[in-house]
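Undergrad: Need a 3D model of the following:
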Amino acid sequence: MRPLRFVALGDSLTEGVGDPVGENWRGWAALLADGLGPDVEFTNLAVSGSQTRDVLERQLPAALALRPDLVSVVIGVNDTLRRTFDIHAVAARLDEVYAALRARDVALLTACLPDPGAMLGLPGALAGPLARRQRAVNTVVHALSERYEAVHLHASEGAWLTDRAMWSADRLHPGERGHRQLAVRFHTLLAEAGLATGAGPCPEPEFPAPTRSAGLWWLATAGTGWVARRCTDLLPQLLTLAAAEVRHKARGSSARLDLSASHAVAAALAALSGPEQRPEVA
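TA: All right, here's what the predicted structure looks like:
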């Protein structure tokens, strides 16, 4: 009987940013792999900065070539940080990724994610547009996870979001404790589904948390560059969106922005064909 093959797809969260071990990142997916059973082959294909397009075009083919039994797809935040954000395109790509995996009887693991604007503590006018985008992505992930019978984690809510001990200095990535929290919660869901037979990951950190000065140094050097690379093409548009946010608030018409976003999500989901209409993937 061959080992269980677990492949992780996604961005910096799944790559393990925030949970350093030696010169490398570890992260929740690696911690989870240790608790799936006695014989597991784990491959992490996640790459920092990835968007849904990268998962579809690069990571998915590599994953399928490994003939996996379980694949995690945790992605979407970087899409919201781009001026090219389009919920229709995000929904279509995720639908294609999920469908390709389920067509091969691969068990699918998904999660909805926190709003980056809130995590960074941005002012309301700047945070509002990002929150609306992340809610749109999460709604799509919820709907498609149900459609494709994925094991789905609600990581966009809960006390862990406001517990600073869970987060690294950049406030966007979990620290070791946060990564362990994700691994524990994923393991619980997989065990309930009969997909995890090993002991669950330990929730307590193995290494001491970075000192405040070390965290600030990282944020001032590598962390600042990380944020800048992902927001360069968004900032001008975000300022425009923030101005619109302020205008609608002054007019008392902020609900129109939420309604427009909800309509866009509904249209994006309605445009997708269900699994029963899809041709089999070769």
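Undergrad: From now on I want contacts and neighbour counts done on CA atoms only, so please keep to that.
TA: Fine.
Undergrad: mind listing the helices for the stretch 1-150 of the chain?
TA: Here the stretch 1-150 of the chain has its helices, by DSSP state H, counting those that start in this stretch, at 12-15, 28-33, 52-54, 60-65, 77-80, 87-102, 116-120, 124-147.
Undergrad: Equivalent analysis for the stretch 151-282 of the chain, please.
TA: Under the criterion DSSP H, counting those that start in this stretch, the stretch 151-282 of the chain contains helices at 176-192, 212-218, 224-231, 235-251, 254-270.
Undergrad: Tell me the gap between the shortest one and the middle of its chain.
TA: Looking back up the chat, that one is helix 212-218. The chain centre lies 25 Å from the centre of helix 212-218; the measure is Cα atoms, centre = their mean, to the nearest Å.
Undergrad: Next: the first one.
TA: Distance of helix 176-192 from its chain centroid, counting by Cα atoms, centre = their mean, is 14 Å.
Undergrad: That helix packs against which elements?
TA: Helix 176-192 sits against helix 28-33, strand 151-154, with contacts defined as 3 or more Cα pairs under 8 Å, 6 or more residues apart in numbering; DSSP states H and E.
Undergrad: let's go with 6 Å and repeat that
TA: In terms of contacts (3 or more Cα pairs under 6 Å, 6 or more residues apart in numbering; DSSP states H and E), helix 176-192 is packed against helix 28-33.
Undergrad: so how many other residues sit close to the nearest residue to residue 144 once chain neighbours are set aside?
TA: Distances taken as Cα to Cα, 6 or more residues apart in numbering put residue 95 closest to residue 144, at 6.7 Å, once the chain neighbours are dropped. Around residue 95 there are 24 other residues, counting by other Cα atoms under 10 Å.
Undergrad: Here is the second sequence; please produce its structure so I can put it next to the first one:
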Amino acid sequence: MTERIVFIGDSITDAEHTSDLRRLGHGYVDMIFDAFAARGADVEIVNNGIAGNRVAHLRERWQTDVLDLRPDLLTVFIGGNDTISTLFQGSPTPVADFERDLDDILTRAVAAGIPRIIVIDPFFVSDAPWAGNWKDGSEFARADLDTKRPVVRALADRHGAAFIPLQDHVTAAIAERGGAIVAPDGLHPSSFGHRLIARLWLATYDALA
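TA: Take a look at the predicted model:
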């Protein structure tokens, strides 16, 4: 039976998937699909990432974009815009609001009977060589995201979801290769960064099997 896997999140997951005939984008979701194809696995992958989304946006579209699809496996990767939007939209997400919304969507996912959930830790590269509109606020961005990342881990544990500590792996990759190789603007992964996410995701998936 075909396994349906739904990915939901922001631009990192989106990766311009609506412009892709396969509707997968050019990032880690596409790489995961190719890995499954190489294995000969019978899977259906749905990319429901939307650039610019924060956790509140996921909460608004949770029923149609997650629950109605009845996934066998759900991946949630959100948090970067909840920090970055403070800098270029003047619209912060207090950590209490972030926790409330993330707790709500995970609670609803579990209540709907989604059997497996993977939650990915949001990351930020504070010393990236180019950070666009948020470059001058990179120290704030890293500090703000550092208050939200423990919430992500705690809620993943609370709801029995597998957790990928992406920031730890990104930090290790930066030490070996440099920030420009991983995420030149601090927030969006390079092809190397997307491969890193895909590799970590596949290892997590295999551990759940």
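Undergrad: Spatially central residue for the second structure, please.
TA: The centroid of the second structure falls nearest to residue 77 when counting by Cα atoms, centre = their mean (2.0 Å).
Undergrad: Trace that one over to the first structure, please.
TA: Taking TM-score structural alignment, the alignment pairs residue 77 of the second structure with residue 74 from the first structure.
Undergrad: was I right about that match contacting residue 10?
TA: Yes. Between residue 74 of the first structure and residue 10 a contact is recorded at 5.1 Å, counting by Cα atoms under 6 Å.
Undergrad: Tabulate the helices of the stretch 1-150 of the first structure (JSON lines), appending distance to residue 189 of the first structure.
TA: Listed next are the helices of the stretch 1-150 of the first structure as JSON lines, based on distance: least, Cα to Cα, whole Å:
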{"stretch": "helix 12-15", "distance to residue 189 of the first structure": "17"}
{"stretch": "helix 28-33", "distance to residue 189 of the first structure": "11"}
{"stretch": "helix 52-54", "distance to residue 189 of the first structure": "24"}
{"stretch": "helix 60-65", "distance to residue 189 of the first structure": "22"}
{"stretch": "helix 77-80", "distance to residue 189 of the first structure": "23"}
{"stretch": "helix 87-102", "distance to residue 189 of the first structure": "18"}
{"stretch": "helix 116-120", "distance to residue 189 of the first structure": "25"}
{"stretch": "helix 124-147", "distance to residue 189 of the first structure": "14"}
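Undergrad: among the ones you listed, which is nearest residue 228 of the first structure?
TA: Residue 228 of the first structure lies closest, by Cα to Cα, to one member of the helices of the stretch 1-150 of the first structure: helix 77-80, at 12.2 Å.
Undergrad: any idea how far residue 237 of the first structure lies from residue 226 of the first structure?
TA: As judged by Cα to Cα, to the nearest Å, residue 237 of the first structure and residue 226 of the first structure stand 19 Å apart.
Undergrad: about what we covered before: pipe the helices of the stretch 151-282 of the first structure into TSV and attach distance to residue 122 of the first structure and mean neighbour count per row.
TA: As requested, the helices of the stretch 151-282 of the first structure are exported to TSV (distance: least, Cα to Cα, whole Å; neighbours: other Cα atoms under 10 Å):
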stretch	distance to residue 122 of the first structure	mean neighbour count
helix 176-192	21	22
helix 212-218	18	13
helix 224-231	13	14
helix 235-251	11	15
helix 254-270	18	15
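Undergrad: can I get those helices in JSON lines with distance to residue 16 of the first structure?
TA: Below are the helices of the stretch 151-282 of the first structure laid out as JSON lines (distance: least, Cα to Cα, whole Å):
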{"stretch": "helix 176-192", "distance to residue 16 of the first structure": "8"}
{"stretch": "helix 212-218", "distance to residue 16 of the first structure": "16"}
{"stretch": "helix 224-231", "distance to residue 16 of the first structure": "14"}
{"stretch": "helix 235-251", "distance to residue 16 of the first structure": "26"}
{"stretch": "helix 254-270", "distance to residue 16 of the first structure": "29"}
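Undergrad: Residue 132 of the first structure is nearest to which of the ones you listed?
TA: Evaluated over the helices of the stretch 151-282 of the first structure, closeness to residue 132 of the first structure peaks at helix 254-270, with 7.0 Å, by Cα to Cα.
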